[in-house]
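Novice: what follows is a predicted structure for the sequence shown.
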Amino acid sequence: MTTSGRSILALAELAVALVLAALVVFGISGAAPWSSTTLPGQATPLWEGIPGPDGGTVCPLDKRYADEPPTGLRPDVGEAFSRLRAAANSQGTTLCLMDGKRSMAQQQREFDDAVQRFGTRELAAKYVLPPEKSNHVKGIAVDIQPIAASTWVERNGRALGWCRRYENETWHFEYDPGYVTAGCPPLLPSATGS
């Protein structure tokens, strides 16, 4: 490749990196087009198409898990997760975000894998919901690992709007600012409610 060809390739890579960085900054700041702030006469943003990360760094506490960045979560949920992580850290607990935001395609892959593993859609749905029912797709759910960290969130998260939702998933938490005053809803046996 010629020097000018390498320069053009380097500029193209830089342009892609800048666009990706801008998307992350806009997503964190809430200034992106998918921001939860709506204007009169405009459609509500659709979170279902926004992908989350497909992985992250290795969880320093348990190498079986990832610690993905909280990108793609709704801006208010991302901010709430940052507050949750900071509160945990201040009490000596490290949270690893095993799973947060998923797009519909990511959730469909997770669901298909669960169907393969459990043999039926009904059994799979006890652990992984189809995309149209998943709060990971809506950008309001996170899976916390390791179990010691999720135990901390279960004991302390309600004060910050985070509640565990399913008896069979000690790691799955959902955000709703109303949980702070109303308390956590009763645990469901599983994601299917049974």
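Specialist: Sure thing, it's come through.

Novice: hey, let's count contacts and neighbours off CA atoms from now on
Specialist: Fine.

Novice: let me see the ranges of the strands in this structure.
Specialist: 57-58, 66-67, 96-99, 141-145, 162-166, 169-175 (DSSP state E).

Novice: between those, which one is closest to Gly193.
Specialist: strand 162-166 (8.2 Å; CA to CA).

Novice: which other residues reach that closest one?
Specialist: 153-154, 157, 170-177, 179, 184-191 (CA atoms under 8 Å, 6 or more residues apart in numbering).

Novice: let's go with 7 Å and repeat that
Specialist: The contact list for strand 162-166 (CA atoms under 7 Å, 6 or more residues apart in numbering) reads 154, 157, 172-176, 179, 184, 187-191.

Novice: now stretch 141-155
Specialist: Identification of contacts with stretch 141-155 by CA under 7 Å, 6+ apart yields 62, 65, 93-100, 135-136, 163-164, 170-175.

Novice: quick one: list the elements packing against the longest helix seen in the chain.
Specialist: With secondary structure taken from DSSP state H, the chain has its longest helix at helix 3-29. Of the remaining helices and strands, none touches helix 3-29 by 3 or more CA pairs under 7 Å, 6 or more residues apart in numbering; DSSP states H and E.

Novice: second structure for comparison follows:
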Amino acid sequence: MYRWLAPLLLILTTACGPLQADAVGEADGLVAGHISPFDTSSPAITNLDPALLRAVRQAARDAAADGVELFLTTAWRSERYQRKLYEEAITKYGSEREARRYVSTPDSSRHVTGDAVDVGPTDADDWLNRHGSAYGLCQTYANEMWHFELATTPGGECPPMRADASARR
């Protein structure tokens, strides 16, 4: 009945390249644009470390009280999604060494373990850089003002930032 489908798929695959079996979606933690840290349905949020999620939510409440909207541009990611980002970075930057400055490998990414979030917009990054240690949240990479992890106890002092993601192994 569908004998015409196989030749059509062959034509499409030849013209457009292989079908994207490795495409990532919401189940992998993909966030379209940004997401509220209070979302209760997205795996990007629900797979975060509970202590990190509590800290981010409290920071978002307090930022809102100061007139600053804090949202997440990415949070937890599957290994598959992280691998895709890493491979894209190798293509973009021309080498694994250079790519690691901006994107961690799947086995070293704090996003894969649910221990990191990327915050937006820029005024929220700035607010969290000034107030984050009160929640234990610290910017961990000097070249990523949006990347935060629980890196101290609430009210503690944030450790010195690493130059970039390649410094974490």
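Specialist: Noted; the coordinates are in hand. Model, not experiment: these values are computed from the prediction.

Novice: which ones among the contacts of strand 162-166 of structure 1 are found in helices?
Specialist: 154, 179.

Novice: just the buried ones from the contacts of strand 162-166 of structure 1, in ChimeraX syntax?
Specialist: Here is the ChimeraX selection string for the buried members of the contacts of strand 162-166 of structure 1, based on 16 or more other CA atoms under 10 Å:
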select :154,157,172,173,174,175,176,179,184,190,191
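
Novice: could you check how far the alignment partner in structure 2 of Arg109 of structure 1 is from Gly94 of structure 2?
Specialist: Aligned counterpart of Arg109 of structure 1 in structure 2: Lys84 (TM-score structural alignment). In this view, Lys84 of structure 2 and Gly94 of structure 2 are 15 Å apart by CA to CA, to the nearest Å.

Novice: higher neighbour count, the two?
Specialist: Lys84 (17 against 11; other CA atoms under 10 Å).

Novice: the counterpart of Glu96 of structure 2 in structure 1: neighbour count?
Specialist: Using TM-score structural alignment, the equivalent of Glu96 of structure 2 in structure 1 is Arg121. By other CA under 10 Å, 16 other residues sit near Arg121 of structure 1.

Novice: neighbours of Asn135 of structure 1, how many?
Specialist: Neighbours around Asn135 of structure 1, by other CA under 10 Å: 19.

Novice: relative to Gly5 of structure 1, how far out is the residue sitting nearest the centre point of structure 1?
Specialist: By CA atoms, centre = their mean, the mean C-alpha position of structure 1 lies nearest to Gly100, the distance being 1.5 Å. In this view, Gly100 of structure 1 and Gly5 of structure 1 are 40 Å apart by CA to CA.

Novice: same question for Met98 of structure 1.
Specialist: Noted for Met98 of structure 1: a distance of 40 Å to Gly5 of structure 1, by CA to CA.

Novice: cool, and Ser190 of structure 1?
Specialist: 56 Å.

Novice: what about the helices in structure 2?
Specialist: 5-16, 43-46, 50-65, 79-93, 96-99, 122-131.

Novice: dump those helices to TSV, plus distance to Leu30 of structure 2.
Specialist: Formatted as TSV, these follow (distance: least, CA to CA, whole Å):
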stretch	distance to Leu30 of structure 2
helix 5-16	24
helix 43-46	7
helix 50-65	17
helix 79-93	8
helix 96-99	20
helix 122-131	20
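
Novice: out of those, which is the most enclosed?
Specialist: Ranked by mean neighbour count, the helices of structure 2 are led by helix 43-46 with a mean of 22 (mean count of other CA atoms under 10 Å).
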